[in-house]
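**Q** starting from these lines, generate the structure:
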Amino acid sequence: VWDLIKLGDYLSAREDVDPSRIGITGESLGGMHAWFAAFVDTRYSVVVPIIGVQGFQWAIDNDKWQARVDSIKPLFEEARIDSGKSEIDAEVVKKVWDKIAPGMASQFDAPYSVPLIAPRPLLLLNGADDPRCPVLGLQEPASKATEAYAEAGSADKFKFIAEPGVGHRMTASMVKEASDWFDRFL
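**A** So this is what the prediction gives:
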């Protein structure tokens, strides 16, 4: 995210860039980076994370962390060994998140950080069957964002789409939705 803050510095300093019209998107980890960059840097005026937002604590609390952990398993295996555990469990997962990104499963988690992007245009794109970013774990962040955007008088600037039958992958329709969102707000 620090790199994206520095990118914001670079883009804002260019004469050929309107600093009030800088959008950000990304897919999977890139979507997570877009979400966190927009949370901390208001220069990102339009935000479209694709299959990147998730409720980290929700996944721990609801035993839905396995697919995310499997995507970077060696890290969690090392933590399991260091903890003296026979298998990776929710406690190991929480310890890893707290170590590599303090606050990611607490004060910076989606229910708290996503609504703070308001009133800037935010489109969350996800697969309805995504095991890494489970839709059920996005209900609270989406609900809180809906409230935040309504309170800011910007209800039309927040949208959450969970594409039916899609797992953790970006689709052509997601690309079209993202493109249309940028066209509309940039």
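**Q** going forward, measure contacts and count neighbours with C-alpha atoms only.
**A** Noted.
**Q** can you list contacts of the helix or strand containing S179?
**A** Assigned by DSSP states H and E, S179 belongs to helix 172-185. With contact meaning C-alpha atoms under 8 Å, 6 or more residues apart in numbering, helix 172-185 is reached by 23, 46, 48, 50, 121, 123, 125.
**Q** for K176, see how far away the fourth one is.
**A** Distance check for I50 against K176: by C-alpha to C-alpha, to the nearest Å, it reads 12 Å.
**Q** when these two are compared, which one has more neighbours?
**A** The neighbour comparison of I50 against K176 (other C-alpha atoms under 10 Å) goes to I50, with 29 against 11.
**Q** where does Q54 fall, helix, sheet strand or coil?
**A** Put simply, Q54 is coil when judged by DSSP: H, G, I helix; E, B strand; the rest coil.
**Q** gap between it and F182?
**A** Applying C-alpha to C-alpha to Q54 and F182 gives a distance of 22 Å.
**Q** which one of the two is surrounded by more residues?
**A** Q54 (25 against 22).
**Q** which non-adjacent residue is nearest that one?
**A** Nearest non-adjacent residue to Q54, counting by C-alpha to C-alpha, 6 or more residues apart in numbering: C133, 4.8 Å away.
**Q** you'd agree the one you found is up against H168?
**A** Yes - the pair C133 / H168 is scored as a contact, 7.5 Å apart, by C-alpha atoms under 8 Å.
**Q** one more to put side by side:
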Amino acid sequence: MPAGEPAGGPDPPGTRGSVGRRAFVVGAGAAAFTGAGTAAAAGAEPSGVAGAALAGTLPDFHPLLKDELRFPLAWGTSPIRDFRTWRRVARAKVEDHLLVARDDTPYDPEFDARRAEGDGYVRESVTFSLTRYGRVRGALLTPHGTGPFPAVLLLHDHGAKFDIGKEKLVLPWSDESRLASARAWADRYFSGRFVGDELARRGYVVLAVDALGWGDRGPVGYEEQQALASNLYNLGSSLAGLMAREDVRAAGFLAGLDRVDRRRVAALGFSMGAFRAWQTAALSDDIAAAASVCWMTGLKEVMVPGNNILRGQSSYYMLHPGLARHLDFPDVASIGAPKPMFFLNGGLDPLFPADGVRAAHDKLRAVWRSRHAEERLRLKTWPDLGHVFTAPLQDEVVDWFDSVL
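**A** From the prediction side, this is the model:
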């Protein structure tokens, strides 16, 4: 999701300031943010900063910055006319901006001998080398029966809730200390269901892993996200780039399991997990389809005063510095074309303005249409829903997976 909201809920305590225009001056004689240097030079009062003082700031010249964003590498705008060549060039451009190198470290998985039965499937933990930087523990669900099975890489949301990650989507069976928190999250956003367990019951192998900062790999504090991101930048790396690389690696691990039909691996996520799902589909050839629930917009339409993304913090998990000079969000997702992809948004979602969703959908539709594959793209807005992934939406996504995989 765009920033540190509890998946669309209220702000964490102390994070929202009063909305208004305010100049920030640091030290004697320091210059404020201004909208026009000529006005300042003429003695006019600086126009200040648009946005909430404690919730992120936009310089008042931000419309000029947005005007400079032309997304010249977007399909249809780029001078490249061969789609396969464009996909290769666009993917390389995204990878350049991840600031994290590709990784071919052997996964070297260790499967926990302790297994637990679910309703028609088996739960087990697997520890593997997600990158060269360390090993992680994932939740792996496998249906009863004879494989190989279709599979889903399940990507958790942000939500400003860090004590659980994979447990937001998969019932924690071996750590009761997280059970109450996980059930409360499922009740709040998923109609009381654990999405991963429902997928496994329906015949899918499911893998869920914590992103850096959550669950086994955290918890990070809400205010610490920005420091974590800046420290990685100082080390020549990137928080968002690391997460992108890790998700691609997780897709490769899942596709390589003997129990999985590697031609039928999908990515699914809600909120920040939705961003991760379409991003992974764009960057990984191991993902055959993707469903993204409540994360798609045009960049210009979401960068407006009052929007949650302006508060920073969790936006660093989705921020690839400089990439916006080349590609918009739907342009990156379009690298996945013509794979089957499903984008769902809530019409009452406060995080994504309706005009941003429409602009993104228009771009996506044009790309898939250009590939004569419009039937593989599904775009839907539920008018009476906000930032949630309720049971009816889950059923629709699983039915869609059944049809395309």
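**Q** ok now do the most centrally placed residue in the first structure, which residues does it touch?
**A** What sits nearest the mean C-alpha location of the first structure, by C-alpha atoms, centre = their mean, is V53, with 2.7 Å. V53 of the first structure is in contact with 31-32, 35, 110, 124, 133, 138, counting by C-alpha under 8 Å, 6+ apart.
**Q** tell me the two of the residues you listed that are most distant?
**A** Greatest spatial distance among these (C-alpha to C-alpha): G31 and L138, at 14.1 Å.
**Q** which parts of the first structure are helices?
**A** Counting by DSSP state H, the first structure has these helices, from start to end: 2-13, 29-40, 56-61, 66-71, 73-83, 90-100, 110-113, 139-151, 172-185.
**Q** how far off centre is the fifth one?
**A** The reference is to helix 73-83 of the first structure. 24 Å (C-alpha atoms, centre = their mean, to the nearest Å).
**Q** check the third one too.
**A** Its chain's C-alpha centre and that of helix 56-61 of the first structure lie 14 Å apart, by C-alpha atoms, centre = their mean.
**Q** residues contacting it, please?
**A** 64-65, 90, 93-94, 104-106, 109-110, 134, 137.
**Q** only the buried subset of the residues you listed, as a ChimeraX command please.
**A** Those of the contacts of helix 56-61 of the first structure that count as buried under 16 or more other C-alpha atoms under 10 Å are selected in ChimeraX with:
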select :64,65,90,93,94,104,105,106,109,110,134,137
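**Q** export the contacts of helix 56-61 of the first structure as JSON lines, with columns for distance to D9 of the first structure.
**A** Output for those, formatted as JSON lines (distance: C-alpha to C-alpha, whole Å):
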{"residue": "K64", "distance to D9 of the first structure": "37"}
{"residue": "W65", "distance to D9 of the first structure": "35"}
{"residue": "A90", "distance to D9 of the first structure": "38"}
{"residue": "V93", "distance to D9 of the first structure": "34"}
{"residue": "K94", "distance to D9 of the first structure": "33"}
{"residue": "M104", "distance to D9 of the first structure": "24"}
{"residue": "A105", "distance to D9 of the first structure": "28"}
{"residue": "S106", "distance to D9 of the first structure": "28"}
{"residue": "D109", "distance to D9 of the first structure": "25"}
{"residue": "A110", "distance to D9 of the first structure": "25"}
{"residue": "P134", "distance to D9 of the first structure": "33"}
{"residue": "G137", "distance to D9 of the first structure": "33"}
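**Q** now for the contacts of helix 56-61 of the first structure: which two are most distant?
**A** Every pair of those checked by C-alpha to C-alpha; the farthest is A90 and A110, at 18.3 Å.
**Q** what's T297 of the second structure aligned with over in the first structure?
**A** Aligning on TM-score structural alignment places T297 of the second structure opposite Q54 in the first structure.
**Q** need the contact list for its match.
**A** 109-110, 132-134, 137-138.
**Q** with V46 of the first structure instead?
**A** 21-24, 120-122, 182, 185-186.
**Q** using a markdown table, lay out those together with distance to P164 of the first structure.
**A** Shown next, in a markdown table, are these (distance: C-alpha to C-alpha, whole Å):
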| residue | distance to P164 of the first structure |
| --- | --- |
| R21 | 31 |
| I22 | 30 |
| G23 | 26 |
| I24 | 24 |
| R120 | 26 |
| P121 | 23 |
| L122 | 20 |
| F182 | 23 |
| F185 | 25 |
| L186 | 28 |
